[in-house]
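Asker: Any chance you could fold what I've pasted below:
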Amino acid sequence: MKIQWALILGLIFAIIIALFAMVNIEDVPVNYMFGEAYWPLILVILGSALIGAIISASFSLVRIFSLQREAKQLRKQLDQKEPELQQELRELRELLALKDAELTRRNDEFYTLEQRVMNKDPMLLDKSER
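Answerer: Take a look at the predicted model:
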């Protein structure tokens, strides 16, 4: 949609320049550093607009190419980092599983000790309580 609007505005601008150039058809002097020539004003206007469009397009192309190169480099970095992140994720999952198993074991130990205390296991009581 954005490209369509740019195209429409470009066409409108081109039509305005063409109409303006057709109204101004008399010869005008064009001074060079080494001489002078008389050209129809329509050619001077259209030539100037064309040169401006070429310069603008050149700068746009340079910007586009630099952005494409940057995007390619970023994709390459992403592709390099992805396996590292996958490995780190696997390691963290393994660590989580180990910690979860340790927590379960300690909870079981706690429960066993709690049951012994509740049942007044003689091995846990002090000599004075026996």
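
Asker: okay, CA-based contacts and neighbour counts for the rest of this
Answerer: Fine.

Asker: Quick check: which helices or strands does the longest helix seen in the chain pack against?
Answerer: Assignment by DSSP state H gives helix 41-118 as the longest helix of the chain. On a contact count with 3 or more Cα pairs under 8 Å, 6 or more residues apart in numbering; DSSP states H and E, helix 41-118 meets helix 2-23.

Asker: what about 10 Å?
Answerer: helix 2-23, strand 27-31 (3 or more Cα pairs under 10 Å, 6 or more residues apart in numbering; DSSP states H and E).

Asker: need those in JSON lines with distance to Asp79 and mean neighbour count, can you?
Answerer: Putting the helices and strands packed on helix 41-118 into JSON lines (distance: least, Cα to Cα, whole Å; neighbours: other Cα atoms under 10 Å) gives the following:
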{"stretch": "helix 2-23", "distance to Asp79": "31", "mean neighbour count": "12"}
{"stretch": "strand 27-31", "distance to Asp79": "57", "mean neighbour count": "13"}
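
Asker: among these, which is nearest Val117?
Answerer: helix 2-23 (76.2 Å; Cα to Cα).

Asker: Let's see this one next, to set against the first:
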Amino acid sequence: MKKQITTIIGIILIIVIALFALINFESVDVNFGFASVRVPLVLLILISVLVGALIIFLLSSILNVKKNRQYRGLEQQSEQRQAELTHQIQELQASLKELEIRLKNASGKQELGVKDQQISSLEAEIDQLSEKLSQK
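Answerer: This is a model prediction of the structure:
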């Protein structure tokens, strides 16, 4: 939509400039400081418009080049940051796996400890029952 509006405004400006040039068709003297030339006003207006358009084009091109450089710099920074974050994620995943292994080992040891306690208590009960049997 923005490009359409810009195009319409550009066409309107071209028509206004052409009408202005056609209305002012007489010749005028143009002094360049070292030479003086008699030129039709229409030609002078059109040349002035073309020089102005060329200047605007050059300035906008320079701004676009600067913006492209900034964009590339920001893109490189973004890629570096993504690489850093990917590395951090990999480190965190490795730490998570290590912690999971430790947790499994710890829970396995706890289970062994509980089973050892159960065995000890069963052995104690067996000893008590054996004593009772031997007493009878």
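
Asker: what's the closest of the helices and strands packed on helix 41-118 of structure 1 to Gln115 of structure 1?
Answerer: Taking those one by one with Cα to Cα, helix 2-23 is closest: 73.1 Å.

Asker: Between helix 41-118 and that closest one, find me the angle.
Answerer: 170 degrees (axes from the mean of the first three to the mean of the last three Cα atoms, to 10 degrees).

Asker: Please state the offset of helix 2-23 of structure 1 from the chain centre?
Answerer: 33 Å (Cα atoms, centre = their mean, to the nearest Å).

Asker: helices and strands around that helix, which ones?
Answerer: helix 41-118.

Asker: what angle sits between the helix it packs on and strand 27-31?
Answerer: Using the same axes, to 10 degrees: helix 41-118 of structure 1 against strand 27-31 is 60 degrees.

Asker: count of residues packed around Leu41 of structure 1?
Answerer: 20 (other Cα atoms under 10 Å).

Asker: Grab the nearest non-local neighbour of Met22 of structure 1.
Answerer: In space, and not counting its chain neighbours, Met22 of structure 1 is closest to Ile42: 6.1 Å by Cα to Cα, 6 or more residues apart in numbering.

Asker: For that neighbour, give me its contacts.
Answerer: 17-28, 48 (Cα atoms under 10 Å, 6 or more residues apart in numbering).

Asker: swap in Gln77 of structure 1?
Answerer: So Gln77 of structure 1 contacts Ala71 (Cα under 10 Å, 6+ apart).

Asker: just the one 5 residues further on next, same as before
Answerer: Taking Cα under 10 Å, 6+ apart as the criterion, Glu82 of structure 1 is in contact with Glu88.

Asker: Please repeat the previous calculation with a cut-off of 7 Å.
Answerer: Applying Cα atoms under 7 Å, 6 or more residues apart in numbering to Glu82 of structure 1 gives no contacts.

Asker: Give me the distance between it and Leu89 of structure 1.
Answerer: As defined by Cα to Cα, to the nearest Å, Glu82 of structure 1 lies at a distance of 10 Å from Leu89 of structure 1.

Asker: With Gly35 of structure 1 instead?
Answerer: Counting by Cα to Cα - Gly35 of structure 1 and Leu89 of structure 1 are separated by 73 Å.

Asker: for Glu26 of structure 1, same thing?
Answerer: The span separating Glu26 of structure 1 from Leu89 of structure 1 equals 75 Å under the rule Cα to Cα.

Asker: cool, and Gly52 of structure 1?
Answerer: The separation that Gly52 of structure 1 has from Leu89 of structure 1, given Cα to Cα, amounts to 54 Å.

Asker: swap in Gln68 of structure 1?
Answerer: For Gln68 of structure 1, the distance to Leu89 of structure 1 - Cα to Cα - is 31 Å.

Asker: Also Phe34 of structure 1?
Answerer: Taken as Cα to Cα, the span from Phe34 of structure 1 to Leu89 of structure 1 is 71 Å.
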